[in-house]
Structures are given as structure tokens and as C-alpha cells.
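J.: here is a sequence together with a model predicted from it:
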Amino acid sequence: MRFILSVTIPIYLLIAVGWLAVRSGMFQKAEMRVLGRFVVSFCLPALVFTALSQRRIAEVLHPVYLLAYAGGSLAMQLGGLWYARRVRGLPLSPAALRGLGMSASNSGFVGLPIAQQVIGPIAGVVLALNMIVENLLVLPLAMALADSGAQQRSRMWPALAVSLRGLLRNPLILAIIAGLFCALTGLRLPEPVARTVALVSTASSPLALFLIGGTLVGLRLQGMLGEVLQVVFGKLVLMPLAMAALLWLLPPIDPLLRTGAVLFAAMPMLSVYPVLAQKHHDEDFCAAALLAATVASFFTISALIWGLGELDGWLP
């Protein structure tokens, strides 16, 4: 239990510090966007590049892991979409956003700091693999479905093509490509440049956690708690269970990768979840779900780490 709390408490204390800094007026909530752009554009790409470029290609390309993470994410996304459509009776756009909330983890801001403490340096590789799945599959599919629900169904494929083209300007995707190229060719950056990149990468975890806390200020749960809890339950409980089930069915992989997949799957939804919903006028619900999932994840992630520790071979 001491190990579990030593992992989770510092993470959520930093989130609380970010919340207090904005709540007290020390920082403005609008300033969190600037901080977020710095983390997403520089810190996380530097970390991903460093994690990939310093390993051989065989150490960073794991087809079974990609299949498991893509399968678990897609199962939760389409399952959440089906539930929202058939059981809740929601239109396609909000249903697609419910599916996104159940399947897209906050891998960079919350998942990485926790995974680094549990599985060590390989967490950067796991993050990069997750980013491939999330940016090439989960997010484009969700946005295409949501857009097609708001307009003509025939517009789904053009919307998907636009989403995929936008990846060419995504710093994280560019960092993954560059890191894989270095891993494949053995190319290494000059030592001063490599040290600079590594230095920038070290800022990602504390800044990301501070940012999460700041973005939670002002979010409310009023009038939508029941539906919010359904999405939160799907994200924090059902998704890691689905990931564990797929890993059990597929050929065995490195225990560190297996643990990383389940840990990242158990994270709350991505921090830009409400921003993505603004186009479809569903940001209030998504903000409430983000708040509830972030608070509840302290308990569910602590319970998960304890549970993995009780299962022989799951924790290093």
C-alpha cells in the first residue's frame, strides 16, 4: 500500500496545486492554454523522441501491443457509441463523443507520470505506441462520426481524411516518425542537441499535471451526474478490463508492456475532451465527465495498481 500511495499521491497533489493556483487567481485559466501548447508542442514530443531514438527498432515496434491497444480502444469506442445510441437514445454526434470519452486516455498528462513510476523508462515507448493508436485511429474516427452526425452521413469519409491530413502537422506524430527513423538507422543526435532535447523532456510530467489541475477549475457536474458516471465507469473500469482481456487472448508480450497497456487504459479521458466537443455544443457534459473521471481515477488507479501487484507477473 505504501508503494501505491507513493505513486498516486504525488501525481494528484500536483494536480491539486494546479487547481489551487488557478482557483486562487495566481494563474488565469486562459494561461493554461499557453502552458498546454508548450507541453504538447515541445515537452511530450521531446520525451517521445528520446524514448524511441535511444533504442533499437526491435525494442520499440511491438505489433501485438499495437493490436491489443487498438483492439481495446476500438471495442470501447464502438461499445460506448452503441450504448449511447441504442440504450440512451442519443443522436450520433453526442453518442460518438460518449464513445470517445470511454476510449481515449489522457496518456501524456496523467498516464505517463504514473507509468514512469510503475514500469520505468519503457513508459516513454508505451506512450509513443499509444499515441499512434489514439492519433491514427481513435480520434479521427470519433471526430468523423461526430461530424457526420451533425451534417450528412456521406461526409464521414471527407471528415476522416481531413483529420488524418492534420496529423502531418502534429508535433507528437512528427516526433514518433523521427524517433522511429533514428531507431531504424542507428542515427544519433549530436551530444549537445541530445542533452537539450532530454532536458526539455523532463519538464513534461510536472507541467502536464499542473495543467490538468488548472483546467478543472470551474467545471461542474450539475444535472448530468447519472450519465456522466456511465461514461466514467466505462473509461476507468471497463476499458482496462477490456485491455487485460485482449492481452490474455493474444500472444504473450513483455510484462512491462502488458502492465503499461492496462495502466494507460485506466487513465481518465484526454484533457482536450471538452474542447473537441465544442463544435457539437456538448462541451458542458464532456467537461463534467472529465472532472468526475479525474477525481475518481485517484481511487480506481490506486486499486488497479494494488490489484496488479496481487497478480503474479503483472508488476515488475
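T.: Perfect, I can see it now. Quantities reported herein were computed from a predicted structural model and do not represent experimental measurements.

J.: C-alpha from now on. contacts and neighbour counts both.
T.: Fine.

J.: other SSEs contacting the longest helix seen in the chain?
T.: Counting residues, the longest helix in the chain under DSSP state H turns out to be helix 283-310. Using 3 or more C-alpha pairs under 8 Å, 6 or more residues apart in numbering; DSSP states H and E as the contact definition, the elements that helix 283-310 packs against are helix 2-23, helix 225-233, helix 255-265, helix 273-277.

J.: can you give the contact residues for the second one?
T.: Residues external to helix 225-233 that are found in contact with it (C-alpha atoms under 8 Å, 6 or more residues apart in numbering): 80, 98, 101, 102, 221, 268, 285, 288, 289, 292, 293.

J.: dump those residues to JSON lines, plus neighbour count and distance to residue 27.
T.: Below are the contacts of helix 225-233 laid out as JSON lines (neighbours: other C-alpha atoms under 10 Å; distance: C-alpha to C-alpha, whole Å):
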{"residue": "80", "neighbour count": "25", "distance to residue 27": "36"}
{"residue": "98", "neighbour count": "32", "distance to residue 27": "31"}
{"residue": "101", "neighbour count": "29", "distance to residue 27": "28"}
{"residue": "102", "neighbour count": "31", "distance to residue 27": "30"}
{"residue": "221", "neighbour count": "17", "distance to residue 27": "23"}
{"residue": "268", "neighbour count": "31", "distance to residue 27": "24"}
{"residue": "285", "neighbour count": "25", "distance to residue 27": "25"}
{"residue": "288", "neighbour count": "22", "distance to residue 27": "22"}
{"residue": "289", "neighbour count": "28", "distance to residue 27": "24"}
{"residue": "292", "neighbour count": "21", "distance to residue 27": "23"}
{"residue": "293", "neighbour count": "23", "distance to residue 27": "24"}
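
J.: alongside the first one, take a look at this:
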Amino acid sequence: MPHIVDQMIVLTLLTLLGFVCFKTGIMNEMANKYFSKLIISIMCPAIIIDSVVNMHHEESQSTVLLVFAAAIILYLILPILSKICCKIFGVETSQAKLYEAMLVFSNVGFMGIPVVQAVYGNSAIFYLSIFIFVYNMFVFTYGTYLVSQGATERKFLIKDTFNAAVIGSLLGIVLYFLHIKPPATVCTAIGMIGQTTTPLAMIVIGSTLGSTPIKTIFNVRKLYFMSIVKLLLLPIAVRFIFALFIHDPVILGVCVIVAGMPVASNLVMLCNQYGGDSALLAKGSFMTTVLSVFTIPLVAWFAIMPM
């Protein structure tokens, strides 16, 4: 999967660019905060709507509902597994929610798409787009709650779950099930906005890393344990659990791949908005992205391996 390795290199280079931007004064902590708000409020809703309007309607309704159910169950099971892992590894209470967020939410878009495409072909991208849709519903509600715990600037409120990304997801549901597609020009504009999400998010992660001393980026011991659990143990657990009730090998494989991707970059953006420990999340995202060069081929093999 050479092009998957290329994707990892691209993400790493973008992160390093953000790091250099911070060190040279092009970016600062205020810029990180405002760019994070831009990504969450504008770019994430755009990429959600873009993924929905490009979904195909060729699959049977029962298959679509099965994939939706699998995605929802995945994001109900992962929080339980993440809490258990945090207890086992003795994560401090003040950081437990952040580690839970890192274990639950993965980079399912930029990283998940090429992996699923390489393993199952273009037809499986439709299944993944449903997972991305459900992921966004959870990350901008439950994920927001997790990263806001212990924040210094403001506390999480229930009204925070009704943010632009969630509204975009709800709009996506309406567009999909009513078979509504905006005019081509509007779709093009939305797509262009959505395409800027990953590059800018990785630059903000690099800039956030730039605000911490270089020697501290790789010295958090628990992040190594988290990375092993995130990239290897969780996808293995998901494979065995979901094999009990999902018998379609492609849907099962997509569940496994989604669980084994690196830590989601938009967690850093969310945390920046609340004034939480975004540096820890940036380290986790960067570390798992680098290590996933070695783990993704194993996860992909495990996803297609017959039980």
C-alpha cells in the first residue's frame, strides 16, 4: 500500500509546516484558536455535506440501515472499551477524558478513505461515508464533552452539542433521504471548502506542537501505550465483537479499519476552543499518525482475514 504511506508522509509534512510556522512567528496560540473555530464552524460542516451529496443511492435500504446501525454501535462500544483501557493503564483523572477521546475518535476521513479504497475498492467508500457521517455526529457532541473537561476558558454546556457540524450532519440526513442535491456550483464550492479541512487541521496541530518544547513531544509514556491500544488492540477487539452480528465481510472490515486509524485531528481544534490541554491531543495525533505507517498494513490484513 505505497500510496497509504504517501498519505502518512503528507500528514507529517503538514504537521511539520505548522510547527515551523509557530516557531517563526507566522502562527501563534491566538491563531490556533481562531483557525480551530474556522475549521469546526465552517470547514467541517462543508465536508460533511459534501460527503453526503456525493453518496450513491444504489445500495438497498436494508444495507444502508445495516451500515448506519454498525456505525452507531461502533461509537457506543468504543467509549466503553476506552474507559476500560484508561482504568487499566491508570490514566490520571485530569487527563482521562482526553485519552478516552483519543481512543474513540479516529482520522476516518483523510486516512480511512485511501485504506478502505486499497483494501475493498471504490464501492466500499459509500459504506465509509456513512461511518464518517455518524462519526461527525458523535465527535461534535460526545467528543466535545470529553475534550472540554478540565478546560480553562469555558465549560461544556448542552447547547454546545447544537453546533455547526451537528447541524450540517442533520442537514445531510435530510438531503440524503429526500434525494436532494444542491446545484452543481454550490456543490463545487462546498467541496472546495471541505478539501481545505485536513491541510489546515494538520498545520494547526503542528503549530500547537510548536508551543511545547521539542523534547517533551515524545516523552509522555502513556501516549505510547495509548498508541498501541488505539492502532492495534482496539481494531482487534472490534473485529471479534462485531463478527458476532455482522456477517458481511466488507462492512465488518470497514468497522475494523475505522477503529484502527490514527487519532482524529479535529479533537485538537475542539480542545483549542475550550482552552483545554490541546498539546496532549496534538502529541497523540502526531504520534499515532507516524506509528500508523507500520500498523495500518497489519490492521488491513486483519480486516480481511477470515475468522
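T.: Looks like it arrived, so ask away. Given the structure is predicted, the values throughout are model-derived calculations rather than measurements.

J.: just give the TM-score of the two.
T.: Once superposed, the chains reach a TM-score of 0.75 (TM-score structural alignment, normalised by the length of structure 2), with 284 aligned residues with a C-alpha RMSD of 3.4 Å.

J.: picking that back up, which pair of the contacts of helix 225-233 of structure 1 spans the longest distance?
T.: Pairwise distances among those were taken by C-alpha to C-alpha; the largest, 20.1 Å, belongs to 80 and 221.

J.: thinking again about what came up before, let me know the angle separating the longest helix of structure 1 from helix 225-233.
T.: For helix 283-310 of structure 1 and helix 225-233, the angle between their directions (axes from the mean of the first three to the mean of the last three C-alpha atoms, to 10 degrees) works out to 40 degrees.

J.: and helix 283-310 of structure 1, how far from the chain's centre?
T.: Computed by C-alpha atoms, centre = their mean, to the nearest Å, the chain-centroid distance of helix 283-310 of structure 1 equals 12 Å.

J.: what's the angle from it to helix 2-23?
T.: Going by the same axes, to 10 degrees, helix 283-310 of structure 1 is angled at 160 degrees with respect to helix 2-23.

J.: helix 283-310 of structure 1 to helix 255-265, inter-axis angle?
T.: Using the same axes, to 10 degrees, the inter-axis angle of helix 283-310 of structure 1 relative to helix 255-265 is 150 degrees.

J.: got the contact list for the counterpart of residue 241 of structure 1 in structure 2?
T.: Under the alignment (TM-score structural alignment), residue 241 of structure 1 pairs with residue 236 of structure 2. For residue 236 of structure 2, the contacting residues are 256, 302, taking C-alpha under 8 Å, 6+ apart as the criterion.

J.: find the nearest non-adjacent residue to the equivalent of residue 117 of structure 1 over in structure 2, please.
T.: Per TM-score structural alignment, the equivalent position to residue 117 of structure 1 in structure 2 is residue 114. What sits nearest to residue 114 of structure 2 in space, not counting adjacent residues and going by C-alpha to C-alpha, 6 or more residues apart in numbering, is residue 4, at 6.4 Å.

J.: gap between that neighbour and residue 230 of structure 2?
T.: Distance, residue 4 of structure 2 to residue 230 of structure 2, by C-alpha to C-alpha, to the nearest Å: 18 Å.

J.: who has more neighbours, these two?
T.: Set side by side, residue 4 of structure 2 and residue 230 give different neighbour counts by other C-alpha atoms under 10 Å, the larger being at residue 230 (27 against 19).

J.: for that one, give its distance to residue 187 of structure 2.
T.: 35 Å.

J.: do residue 146 of structure 2 as well
T.: Using C-alpha to C-alpha, one obtains 33 Å as the distance from residue 146 of structure 2 to residue 187 of structure 2.

J.: who has more neighbours out of these two?
T.: Here residue 146 of structure 2 and residue 187 are set side by side on neighbour count (other C-alpha under 10 Å), and the busier one is residue 146, at 23 against 17.

J.: contacting residues around the residue nearest to the more buried one when sequence neighbours are not counted?
T.: The shortest distance from residue 146 of structure 2 to any residue other than its chain neighbours is 5.1 Å, reached at residue 97 (C-alpha to C-alpha, 6+ apart). Contacts here follow C-alpha under 8 Å, 6+ apart; on that basis residue 97 of structure 2 touches 146, 147, 149.

J.: tell me how many other residues surround the second one.
T.: Okay, so that is residue 147 of structure 2. The number of residues packed near residue 147 of structure 2 is 32, by other C-alpha under 10 Å.

J.: I'd assumed it was in a strand, is it?
T.: No - going by DSSP: H, G, I helix; E, B strand; the rest coil, the assignment for residue 147 of structure 2 is helix, not a strand.

J.: residue 96 is in contact with that one, correct?
T.: No - counting by C-alpha atoms under 8 Å, no contact exists between residue 147 of structure 2 and residue 96, whose distance comes to 9.9 Å.

J.: what touches both of those two?
T.: Looking at what touches both residue 147 of structure 2 and residue 96 (by C-alpha under 8 Å, 6+ apart), there is no common residue.

J.: please identify the buried residues of stretch 299-316 of structure 1?
T.: 300, 301, 302, 304, 305, 306, 308, 314, 315 (16 or more other C-alpha atoms under 10 Å).

J.: map the fourth one onto structure 2.
T.: Right, the one you point to is residue 304 of structure 1. So residue 304 of structure 1 corresponds to residue 295, using TM-score structural alignment.

J.: now do the contacts for its match.
T.: So residue 295 of structure 2 contacts 231, 232 (C-alpha under 8 Å, 6+ apart).

J.: so it versus residue 28 of structure 2, what's the distance?
T.: Using C-alpha to C-alpha, we find residue 295 of structure 2 at a distance of 33 Å from residue 28 of structure 2.

J.: hang on, the earlier thing: distance to residue 174 of structure 1 added to the buried residues of stretch 299-316 of structure 1, as TSV?
T.: Formatted as TSV, the entries for those read as follows, by distance: C-alpha to C-alpha, whole Å:
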residue	distance to residue 174 of structure 1
300	33
301	30
302	33
304	33
305	32
306	36
308	34
314	32
315	31
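
J.: for the residues you listed, which one is nearest residue 52 of structure 1?
T.: The closest of those to residue 52 of structure 1 turns out to be residue 315 (C-alpha to C-alpha; 22.5 Å).
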